[in-house]
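Visitor: after the sequence you'll find the predicted model.
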Amino acid sequence: MLSIITCSIDQTKLSLLKKSLTETTSLLYELIVIDNSKNKYNISQAYNLGAAQSKYDFLCFVHEDIIFKNKDWDRNFIHHLSNKKISLIGILGNIIKTRTPSGVYSNIQYTNRINQIQKLKDGTTVSYYDNPNEEDISEVAVLDGMLLGTTKSHWEKISFDEKIDGFHAYDIDFSLAMAQLGKVGVVYDILLEHCSFGSQTKEWASNQIIVTNKWKKFLPIQKGEADTRTLKIREKDDLIQFTIRLLNLRYKRNVSFKYSILVILKYPFHRINLFIIKQLLIQSFK
């Protein structure tokens, strides 16, 4: 009934995922593992390859560094996707996607929707739960890729964009694409533990720019109770945070300069401008 697809580079992590599936599922499933130990595929290629091999109607794309925690989550998974109005589900999302390149999780906490356990570097865990309206499913603009669920018929209409290279921003792109077919939502009855942290590398920045430019005619997107004030707050925070990341990453000078000037012009009295000007000066002499 359920095809679970993962892109694997680590046998230890894969073994933990397999063990958690055995302990928590109650329905018939197949696990399709795309071996990427030789870095042959980007994640979109791996997921499309796995989906093409699948034999069941419900597709669950998961990172290999997760552990499922609640029994019968697979029944909940199928229940949500049996609703014809729903095209894509996940466990971490955001009700806003701004015009600025940005990830899913935001510093503006009340725009996040999430039910997840995060394993920390010291081995301890912390639980995140943001569901202010106590919904069964919260409609969001974008989802994080640690878990993405859809049907095979939806995937056959819109697959992962293999032009997005590497392993970043494919989830935002897929969310925005799947929203053309139905509702994209965060569900709260599938609990997993994420055993590593995402990285914000130069590839991350490049892919966020690519995806934002691809969908710029549709942005910004607001779902749920997001209002104009909340959107403005997010636009400001996303622009400042993305600019800081570009400067810290020593990203391409012309791109860093472009976003830096945008921050300075839009928010001339913001204290972050001192940091931005200092970094621009430092990098201009290197």
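Guide: Happy to help now that I have it.
Visitor: contacts and neighbour counts: CA atoms only from here.
Guide: OK.
Visitor: name the residue closest to the centre of the protein, please.
Guide: Centroid check for the chain by CA atoms, centre = their mean gives Asp144 as the closest residue, at 2.1 Å.
Visitor: so what's it up against?
Guide: Residues in contact with Asp144 (CA atoms under 8 Å, 6 or more residues apart in numbering) are Gly90, Ile91, Leu92, Gly93, Val104, Tyr105, Asp171, Ile172.
Visitor: how about 6 Å then?
Guide: Counting by CA atoms under 6 Å, 6 or more residues apart in numbering, Asp144 touches Leu92, Gly93, Val104, Asp171.
Visitor: would you list these in CSV and tack on neighbour count?
Guide: Listed next are the contacts of Asp144 as CSV, based on neighbours: other CA atoms under 10 Å:
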residue, neighbour count
Leu92, 27
Gly93, 31
Val104, 21
Asp171, 24
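Visitor: try this one side by side with the last:
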Amino acid sequence: MISVIVATRNNQLLQQLSDNIQKSIGLEYEIIAINGDKAGKGICRIYNEGAAKAQYPFLCFVHEDILFHTQGWGLNLLKHLRQEDIALVGVLGATVKTRTPSEVFIPVDNLVRFNQLQRRTGKTPEHYFYNPNKEDSSEVKVVDGLFLACTQVNHARYPFDEQTLKGFHGYDIDFSLGQANNGKVVVVYDILLEHFSYGGHSVSWIDDQMILLKKWHAELPAYLPSAQKSILKAEINSTEGFLLDLILNRYSTATQLSYLLKLLALRPFNSKNIYFIRRFFIRGTLGKQLKKLFSSSVH
């Protein structure tokens, strides 16, 4: 009944996940694993190819570095996907997507919803759970890509955008915003999985976020009514995080400066701005250029 689609790079992780699914899913299934590295394919293309090969009406797109802890989780998933008003199911999401590039997770007020185990290297997994309204499922604006589930019909109405997003980032936010036209995007709490890694914010992540922003600029910020009072805090949080990513990756000076100015405009005369100004001049691309110029003038 469920086609599980995996973009794989590691045979050991794939085998571990396959064994886990076989023991836990609780119904008829298939696993479609595609190695994008060998073929030079981005994750959107991999997922669309997997969906095209799927023989079952329900699709589940997952990272290979996870394990399911809920016995019979496939039955729980079908219960949600069979509700006509639900288009996309995840296990970690947020009720707002800021205009500023960001992860799905935004640690502001009560904007996040999730039920997930996160393993840190060499440590016992930590259980993160937040369901403030004690719901079976919570409507959100975006869900994280470690677990995405929808019907074949809804995937066909809005497939992963392989023409715009050719890498391995931003696909989950894009898919969430697109699937919202088909129905509700929700986080569910009766599927518990464990995730083994944390995503990194590399130059390629920044590039894909900028592409995503260009595509959805007119619709952002996107948020549920319950999140409206927290939009400014969310934008400030996202801008702080993205500016640091730009600085640490020594992204273009112009882009760094544009987000520094945006942060100053969002909260003028705030003492916290000094930290980001210092990081821009000392650690950023401009700081590197000034050091090089000073060094050459001395010699």
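Guide: Okay, I see it. Source: prediction; values computed, not measured.
Visitor: how close are the two chains, by TM-score?
Guide: Once superposed, the chains reach a TM-score of 0.96 (TM-score structural alignment, normalised by the length of the first structure), with 285 aligned residues with a CA RMSD of 1.4 Å.
Visitor: what's the local residue count around the residue lying closest to Val96 of the second structure once chain neighbours are set aside?
Guide: Once flanking residues are discounted, Val96 of the second structure sits nearest to Tyr223: 4.1 Å by CA to CA, 6 or more residues apart in numbering. Applying other CA atoms under 10 Å, we find 20 residues neighbouring Tyr223 of the second structure.
Visitor: which of the contacts of Asp144 of the first structure fall in helices?
Guide: Asp171 (DSSP state H).
Visitor: want to try CSV for the contacts of Asp144 of the first structure, with distance to Phe285 of the first structure as columns?
Guide: Shown next, in CSV, are the contacts of Asp144 of the first structure (distance: CA to CA, whole Å):
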residue, distance to Phe285 of the first structure
Leu92, 41
Gly93, 40
Val104, 34
Asp171, 37
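Visitor: and of the contacts of Asp144 of the first structure, the nearest to Asn112 of the first structure?
Guide: Among the contacts of Asp144 of the first structure, Gly93 lies closest to Asn112 of the first structure (CA to CA), at 6.0 Å.
Visitor: which other helices and strands does the strand or helix carrying Val4 of the second structure contact?
Guide: Here Val4 of the second structure sits within strand 2-8, counting by DSSP states H and E. For strand 2-8 of the second structure, the elements it packs on are strand 29-35, strand 58-62, judged by 3 or more CA pairs under 6 Å, 6 or more residues apart in numbering; DSSP states H and E.
Visitor: could you identify which of these is most buried?
Guide: strand 58-62 (a mean of 23; mean count of other CA atoms under 10 Å).
Visitor: by how much does that strand deviate from the first structure on average?
Guide: After superposition onto the first structure, strand 58-62 of the second structure sits on average 0.3 Å from its aligned residues (mean CA distance after the TM-score superposition for the first structure).
Visitor: tell me which of the contacts of Asp144 of the first structure is nearest to Ile158 of the first structure?
Guide: Taking these together and measuring to Ile158 of the first structure by CA to CA, the closest member is Asp171, at 12.8 Å.
Visitor: which residue packs closest to that closest one, ignoring adjacent ones?
Guide: Using CA to CA, 6+ apart and skipping the chain neighbours, the partner closest in space to Asp171 of the first structure is Gly145 (4.9 Å).
Visitor: just Ile32 of the second structure next, same as before
Guide: Ile5 is the one closest to Ile32 of the second structure (CA to CA, 6+ apart), at 4.8 Å.
Visitor: in stretch 122-134 of the first structure, what counts as buried?
Guide: Asp130, Asn131 (16 or more other CA atoms under 10 Å).
Visitor: what residues does that stretch touch?
Guide: For stretch 122-134 of the first structure, the surrounding residues in contact (CA under 6 Å, 6+ apart) are Arg113, Ile114, Asn115, Gln116, Ile117, Gln118, Lys119.
Visitor: now tabulate these in a markdown table and tack on distance to Ser206 of the first structure and secondary structure.
Guide: Formatted as a markdown table, those follow (distance: CA to CA, whole Å; DSSP: H, G, I helix; E, B strand; the rest coil):
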| residue | distance to Ser206 of the first structure | secondary structure |
| --- | --- | --- |
| Arg113 | 25 | strand |
| Ile114 | 26 | strand |
| Asn115 | 28 | strand |
| Gln116 | 27 | strand |
| Ile117 | 28 | strand |
| Gln118 | 26 | strand |
| Lys119 | 27 | strand |
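Visitor: for the first structure, which helix is longest?
Guide: helix 228-248.
Visitor: let me know the next secondary structure element after it.
Guide: Counting by DSSP H and E, the element after helix 228-248 of the first structure in chain order, helix or strand, is helix 253-266.
Visitor: wait, which of the contacts of stretch 122-134 of the first structure is closest to Gln200 of the first structure?
Guide: Of all those, Gln200 of the first structure sits closest to Gln118, with 17.2 Å by CA to CA.
Visitor: I'd guessed the closest one sits against His194; true?
Guide: Yes. Contact criterion CA atoms under 6 Å: Gln118 of the first structure and His194 qualify, at 5.0 Å.
Visitor: what about the helices in the stretch 1-150 of the first structure?
Guide: 11-24, 43-53, 73-81 (DSSP state H, counting those that start in this stretch).
Visitor: return the most buried member of those.
Guide: Greatest average neighbour count among those goes to helix 43-53 (a mean of 20), per mean count of other CA under 10 Å.
Visitor: where does that helix end up in the second structure?
Guide: The aligned range for helix 43-53 of the first structure in the second structure is 43-53, by TM-score structural alignment.
Visitor: now Phe218 of the first structure: which helix or strand?
Guide: Using DSSP H and E, Phe218 of the first structure sits in no helix or strand.
Visitor: from Gln180 of the first structure, how far out is it?
Guide: For Phe218 of the first structure, the distance to Gln180 of the first structure equals 11 Å [CA to CA, to the nearest Å].
Visitor: list the contacts of Gln279 of the first structure.
Guide: Contacts for Gln279 of the first structure (CA under 6 Å, 6+ apart) come out as none.
Visitor: Glu64 of the first structure now?
Guide: Contacts of Glu64 of the first structure by CA under 6 Å, 6+ apart are Leu14.
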